[in-house]
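> The amino acid sequence is not available; the structure is as follows:
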């Protein structure tokens, strides 16, 4: 047994009545998959090594049809028996899990999922937030609903996983076998804080659970009670309670003073213009390419066109211009 011990945990601890049946189906499926994979790999290695191509080892074209038929029928029958057996075991286990038990001893708990917390309500009206107390050895029937998006109620130790859909009322059940505290998580992505949507399932002895249930709700909400305890622990009343004589020391400057020589300028108020009060038009000097800005101060005079030169009659006659 020491040789078979593993340094890590393959599956979470089993703490419900249906955990063993679920573990049996999981181990059988993985065992069949592992054996088939090893068999296929071993057959490939043997065939590649034994029937490889080499001189003097040539196979003919003749086949024994009887051997081929026996091999095919035997392989198909073995495969069908194995997978039908797995299907039968899985169907029986699924029917056992989905068949919700009924009876006077069944404990009904209303479960409400919302981002990102779990809310529970017991039959006597007591509510819990992110923590569920249940008795050991008693069937607990959960009525699950969601207020916003799809969640998934998942308790690994109980092998229990049920989707919680908004607008639908889902039912799940479990019967815890061992007292203790077990993790509850949301197994369906539901938003930015999906990883923080966790809770604890506290399994108690039946007499301890009855005593806890008879205590009733805390008159103050859990968050308010925790906040008040933290308020007194950190002595926040020295500043935030008026009936106490203690006061906090004078508050110093929040930032260093400005330099005295530096002139403090008042921020210019930005005018908001409207169609009734449009913004004034600003005159911009026209800039022309290739000219300096100083040249724009004085307007540039236009040059007069040069008078046409009068040609000599001989030149006019040579160029073909009429006199």
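Yep, that arrived. As the structure is a computational prediction, the values presented were derived from the model and not from experiment.
> contacts and neighbour counts: CA atoms only from here.
Noted.
> Just say helix, strand or coil for residue 120.
strand (DSSP: H, G, I helix; E, B strand; the rest coil).
> so residue 86 makes contact with residue 29?
Yes. Residue 86 is within contact range of residue 29, at 7.2 Å (criterion: Cα atoms under 8 Å).
> Name the residues that touch stretch 85-101?
The contact list for stretch 85-101 (Cα atoms under 8 Å, 6 or more residues apart in numbering) reads 18, 21-22, 25, 28-29, 139, 141, 171-173.
> number of nearby residues for residue 206?
Neighbour count for residue 206, taken as other Cα atoms under 10 Å: 15.
> Test my guess that it contacts residue 135.
Yes. Between residue 206 and residue 135 there is a contact at 5.0 Å, judged by Cα under 8 Å.
> any chance you could map the strands in the stretch 51-200 of the chain?
107-114, 117-121, 127-129, 131-135, 139-146, 151-155, 160-164, 170-175, 180-186, 198-204 (DSSP state E, counting those that start in this stretch).
> Now these in CSV, please, with extra columns for mean neighbour count and distance to residue 228.
Shown next, in CSV, are these (neighbours: other Cα atoms under 10 Å; distance: least, Cα to Cα, whole Å):
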stretch, mean neighbour count, distance to residue 228
strand 107-114, 19, 25
strand 117-121, 19, 22
strand 127-129, 17, 18
strand 131-135, 21, 20
strand 139-146, 21, 30
strand 151-155, 21, 32
strand 160-164, 19, 34
strand 170-175, 20, 37
strand 180-186, 19, 27
strand 198-204, 19, 23
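> one more structure, for comparison:
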């Protein structure tokens, strides 16, 4: 590990260049984090407590929610804490941990979203064989493989970065220890690290997207052959929710990690990272689950047990 990583602290400028809107950004980030925490915790809870939701789709959704909580927490909690404490520093070990967890959770989500597309393909194109193909053991293997892939690729990316020597006063123009921002602080040639990142980015972004596109091409072809209007509507509804999440997640990720080198604005990177870390995890449960009738019924059943939540129950009707 490079000497610079075992001593001192890193100063993060965050959004201090925008003092007039810094408080607004803090409030928005706090609201995004609390909403993310609430929405994803509700989804995980009802998936566990309601037996009707013990299906592969909701198993994968609960994994996605757990990922989003961890990812948003690793990115936003240090920033919110620094704002409250009126400091913009983080230890080098803390920075390394934050970078690893962000990369691991983001990489795992890339793989998991593609596996969820495969799940929808089997459910719609092979409904009779669905319980056999997507049995409990297979679902656990898919989820475990997604987590393992994400954690290992994050380790491969983080390891070489920790060997780099950082220049100057270790000031990072970002609100989080984002790997691209850290590479800009290096005093040595980073071409090898950038090559590793490019290869991993291609493996975790375009290739899973290709799998998603192929899955949905078959799904769309199958849906168009469904004679029932209600059947087509239900299938389109499920697919549209997943595709919205995919476009939001992959669109932001591609713009960050596969951006042309000529586009080098650190300020643009910060706002893209804020959308990637805060907005996407917040919208996932709303888009994919909390608008789903099965989920809404499960939430109402849980709330109706508590008379103090009658108002919330009426809202969900």
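Received the coordinates, thanks. Just so we're clear, the structure is a prediction, and the values are computed from it rather than from any experiment.
> Could I get the TM-score for this pair?
Overlay of the two chains. TM-score (TM-score structural alignment, normalised by the length of the second structure): 0.23; 109 aligned residues with a Cα RMSD of 6.1 Å.
> Rebuild the strands of the stretch 51-200 of the first structure as TSV, extending it with distance to residue 214 of the first structure.
Shown next, in TSV, are the strands of the stretch 51-200 of the first structure (distance: least, Cα to Cα, whole Å):
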stretch	distance to residue 214 of the first structure
strand 107-114	15
strand 117-121	14
strand 127-129	13
strand 131-135	13
strand 139-146	18
strand 151-155	26
strand 160-164	28
strand 170-175	21
strand 180-186	20
strand 198-204	14
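> Identify whichever of those strands lies nearest to residue 81 of the first structure.
strand 160-164 (29.0 Å; Cα to Cα).
> which strands and helices sit next to that closest one?
strand 139-146, strand 151-155, strand 170-175 (3 or more Cα pairs under 8 Å, 6 or more residues apart in numbering; DSSP states H and E).
> The same query, at a cut-off of 10 Å, please.
Under the contact definition 3 or more Cα pairs under 10 Å, 6 or more residues apart in numbering; DSSP states H and E, strand 160-164 of the first structure sits against strand 107-114, strand 139-146, strand 151-155, strand 170-175, strand 180-186.
> Generate JSON lines for those strands, with distance to residue 224 of the first structure as supplementary columns.
Listed next are those as JSON lines, based on distance: least, Cα to Cα, whole Å:
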{"stretch": "strand 107-114", "distance to residue 224 of the first structure": "20"}
{"stretch": "strand 139-146", "distance to residue 224 of the first structure": "25"}
{"stretch": "strand 151-155", "distance to residue 224 of the first structure": "27"}
{"stretch": "strand 170-175", "distance to residue 224 of the first structure": "31"}
{"stretch": "strand 180-186", "distance to residue 224 of the first structure": "24"}
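> residue ranges of the strands in the stretch 101-250 of the second structure, please?
171-172.
> Would you tell me which of the helices and strands packed on strand 160-164 of the first structure gets closest to residue 121 of the first structure?
strand 107-114 (5.2 Å).
> tilt between that closest one and strand 160-164?
50 degrees (axes from the mean of the first three to the mean of the last three Cα atoms, to 10 degrees).
> now strand 107-114 of the first structure and strand 131-135, what's the angle there?
Using the same axes, to 10 degrees: strand 107-114 of the first structure against strand 131-135 is 170 degrees.
> Is residue 172 of the first structure in contact with residue 152, as I believe?
No. Using Cα atoms under 10 Å, residue 172 of the first structure is not in contact with residue 152; the gap is 11.6 Å.
> Pull up the overlap in contacts between the two.
144, 160-163 (Cα atoms under 10 Å, 6 or more residues apart in numbering).
> Next, give me the two most distant ones among those.
Maximum distance among those (Cα to Cα): 13.0 Å, for 144 and 160.
> Name the residues contacting each of these two.
Joint contacts of residue 144 of the first structure and residue 160 (Cα under 10 Å, 6+ apart) are 152-153, 172.
> and these as JSON lines, adding distance to residue 181 of the first structure?
Below are these laid out as JSON lines (distance: Cα to Cα, whole Å):
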{"residue": "152", "distance to residue 181 of the first structure": "19"}
{"residue": "153", "distance to residue 181 of the first structure": "16"}
{"residue": "172", "distance to residue 181 of the first structure": "19"}
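> show me the contacts for residue 84 of the first structure.
78, 90 are the contacts of residue 84 of the first structure under Cα under 10 Å, 6+ apart.
> Relative to residue 76 of the first structure, how far out is it?
12 Å (Cα to Cα, to the nearest Å).
> And residue 111 of the first structure, by the same measure?
Distance, residue 111 of the first structure to residue 76 of the first structure, by Cα to Cα: 48 Å.
> now residue 313 of the first structure
123 Å.
> And for residue 43 of the first structure?
Relative to residue 76 of the first structure, residue 43 of the first structure is positioned 17 Å away (Cα to Cα).
> tell me, which helix in the first structure spans the most residues?
For the first structure, the helix with the greatest residue count under DSSP state H is helix 65-98.
> what comes up buried for the helix or strand hosting residue 28 of the second structure?
For residue 28 of the second structure, the element it lies in under DSSP states H and E is helix 19-49. For helix 19-49 of the second structure, the neighbour count (16 or more other Cα atoms under 10 Å) marks 25-26, 29-30, 32-33, 35-37, 39-44, 46-47 as buried.
> Tell me which stretches of the second structure form helices.
19-49, 56-85, 92-125, 130-133, 136-162, 179-183, 191-204, 206-223, 229-257, 266-274, 280-284, 293-303, 310-315.
> now, of the ones you listed, which is deepest in the fold?
Using mean count of other Cα atoms under 10 Å, the stretch among the helices of the second structure with the largest mean neighbour count is helix 280-284, at a mean of 24.
> helices or strands next to that one in the packing?
helix 19-49, helix 56-85, helix 229-257.
> Helix 266-274 and the first one, what's the angle between them?
Right, the one you point to is helix 19-49 of the second structure. Going by the same axes, to 10 degrees, helix 19-49 of the second structure makes 20 degrees with helix 266-274.
> what's the angle between helix 19-49 of the second structure and helix 56-85?
150 degrees.
> and the angle for helix 19-49 of the second structure with helix 293-303?
80 degrees.
> Same check on the last one?
For the pair helix 229-257 of the second structure and helix 293-303, the angle between their directions (the same axes, to 10 degrees) equals 90 degrees.
> Against which helices or strands is helix 229-257 of the second structure packed?
helix 92-125, helix 179-183, helix 191-204, helix 206-223, helix 266-274, helix 280-284.
> now do 8 Å
Partner elements for helix 229-257 of the second structure (3+ Cα pairs under 8 Å, 6+ apart): helix 92-125, helix 206-223, helix 266-274, helix 280-284.
> Need the ones you listed in TSV (columns: distance to residue 136 of the second structure).
Converted to TSV, those look like this (distance: least, Cα to Cα, whole Å):
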stretch	distance to residue 136 of the second structure
helix 92-125	12
helix 206-223	21
helix 266-274	35
helix 280-284	24
